[in-house]
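Enquirer: Sequence and computational prediction follow.
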Amino acid sequence: MMGRIDTPVRKVLNYAADLFLKTYPVVYVHTVIGTDSGGRLAVKGLFISDDEQGFRQAAELSLKVNFEILDKPLKKVVVWMDPAEFRSAWLCNKSIYRTRMAIADKGELIVLAPAMKEFGEDPQIDSLIRKYGYHGTPRVLAWVKENEDLRDNLSAAAHLIHGSTEGRFKVTYCPGALTKEEIEKAGYTYEDLSSMMKKYDPEKLKDGFNTMPDGEEIYFISRPALGLWAWKGKLGD
């Protein structure tokens, strides 16, 4: 549903707003954030309304500003997680769900996460992620039925689904403060951060396609939270 304006979830939200909020003075404020010519964050649009039109206009602009549509699926994607922002898998997994529509079957996503030290943003979520891991939708749905702790925390269950590749491609995490055992137990592949930073130096890479000294082609993303990536074959209509 990501990258689309009209979705089942949006229809539910609109229905609820029409049914319950018509008599309240609700105002919706939407911003579209991109980068300027110098690579700095910049507001590209501000939309304020008391109905869904502001959302629709913001979404239409966001498709132009934030959505990267590629001509071919990507075999290897390297994502940099800014240590000032990303310290947990809960946040670092933006690298997965923002790029999944662009990555080729059997491809690889390498996540450089120097400040990553935990899985959840609070102790309860962290414990649940460590207990169950990212092992695909069918297993998570079964766990929800079988386990009260996960059933009582559906946001954690949803996160476990969002963070899974459903076995379609590999995620290699390079965290600053989590061990190989912790990463692999969660369902990902582990690589040493320092060695991978030497191979894929964010200071030397440019956003988009890069050809490495050994001839390897990678696609680099420095700000995954700002965009959505997909190749044309995943978009259907």
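Expert: Cool, got the structure. Numbers count the residues shown, from 1 in each chain.
Enquirer: okay, CA-based contacts and neighbour counts for the rest of this
Expert: Fine.
Enquirer: gap between residue 65 and residue 174?
Expert: Between residue 65 and residue 174 the distance is 29 Å, computed by Cα to Cα, to the nearest Å.
Enquirer: scratch that, residue 42
Expert: For residue 42, the distance to residue 174 (Cα to Cα) stands at 29 Å.
Enquirer: can you count the residues close to residue 220?
Expert: Look at residue 220: counted by other Cα atoms under 10 Å, it has 21 neighbours.
Enquirer: one more structure, for comparison:
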Amino acid sequence: MVYARIEDRKGLTMEATKTAFMEGLAKLGRRERVLLIPPDITRIHGLGGMLAVWATEFYGGAVKQILPALGTHVPMTPKEIEVMYPGVDPALFTIHDWRNDIVTIGTVPKEFIEEVSEGKLSYEWKAQVNKALVHGGFDLILSLGQVVPHEVIGMANHNKNVFVGTGGADGI
């Protein structure tokens, strides 16, 4: 789900943001098994934490797991989880282990990488994600957060949450 709206230079109020988000979730419909992939505490300045709180409020017991997009960051402490995701059951949180908890879901051929990098890079890239995304039996996986500039790879959140935040060494 991508949402864009301009009211004024001040942006959306928290209430308007929540309303728009909940309306988007309503369009997705009810689910049985939901996985949330929000950013970790290093992105607390964004609304990713609140989006996870609101998604948990909307889906209730259908939220079976929350997998913060850690990449190689230090796992969040219980206090950080409480601060960033107020009121959410800490038992829902899983720590991503980028060395052991991954599966390869595909490979980008080196020829394609050579082409798009104009010959600057020449290797294949394994698309790896946390095994929960593939084997967790979820009927909805939500990568939460705003798409914002990132100093290294161009954009943060969106697919970065998945392929870097829950990925393996090749993606990170």
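Expert: Okay, I see it. On a predicted model such as this, the values are computed, not experimentally measured, just so you know.
Enquirer: Superposed, what's their TM-score?
Expert: Once superposed, chain against chain, the TM-score is 0.42 (TM-score structural alignment, normalised by the length of structure 2); 115 aligned residues with a Cα RMSD of 4.5 Å.
Enquirer: Neighbour count: residue 42 and residue 174 of structure 1, which is higher?
Expert: More neighbours surround residue 174 than the other of residue 42 of structure 1 and residue 174, with 26 against 12 (other Cα under 10 Å).
Enquirer: would the more buried one count as being in a strand?
Expert: Yes: counting by DSSP: H, G, I helix; E, B strand; the rest coil, one finds residue 174 of structure 1 located in a strand.
Enquirer: Was I right to think it contacts residue 111?
Expert: Yes: Residue 174 of structure 1 lies in contact with residue 111 (Cα atoms under 8 Å); the separation is 5.9 Å.
Enquirer: Helix, strand, or coil at residue 143 of structure 1?
Expert: At residue 143 of structure 1 the chain is in helix, as set by three-state DSSP.
Enquirer: Report the contact partners of it.
Expert: When contacts are counted by Cα atoms under 8 Å, 6 or more residues apart in numbering, residue 143 of structure 1 touches residue 150.
Enquirer: Next: residue 41 of structure 1.
Expert: If you count contacts by Cα under 8 Å, 6+ apart, residue 41 of structure 1 has them with 33, 34, 35.
Enquirer: again with residue 32 of structure 1
Expert: So residue 32 of structure 1 contacts 43, 44, 45, 46, 58, 61, 62, 65 (Cα under 8 Å, 6+ apart).
Enquirer: Okay, and it sits in which element?
Expert: If you go by DSSP states H and E, residue 32 of structure 1 is part of strand 28-35.
Enquirer: Same check on residue 149 of structure 1?
Expert: Going by DSSP H and E, residue 149 of structure 1 is in helix 148-151.
Enquirer: Show me which positions of the helix or strand that comes right after that helix end up buried.
Expert: Downstream of helix 148-151 of structure 1, the next assigned helix or strand under DSSP H and E is helix 154-162. Under the neighbour-count criterion of 16 or more other Cα atoms under 10 Å, helix 154-162 of structure 1 has 156, 157, 159, 160, 161, 162 buried.
Enquirer: Just list what whichever strand or helix holds residue 210 of structure 1 packs against, helices and strands only.
Expert: Using DSSP H and E, residue 210 of structure 1 sits within strand 208-211. Packed against strand 208-211 of structure 1 by the contact rule (3 or more Cα pairs under 8 Å, 6 or more residues apart in numbering; DSSP states H and E) you find strand 217-221.
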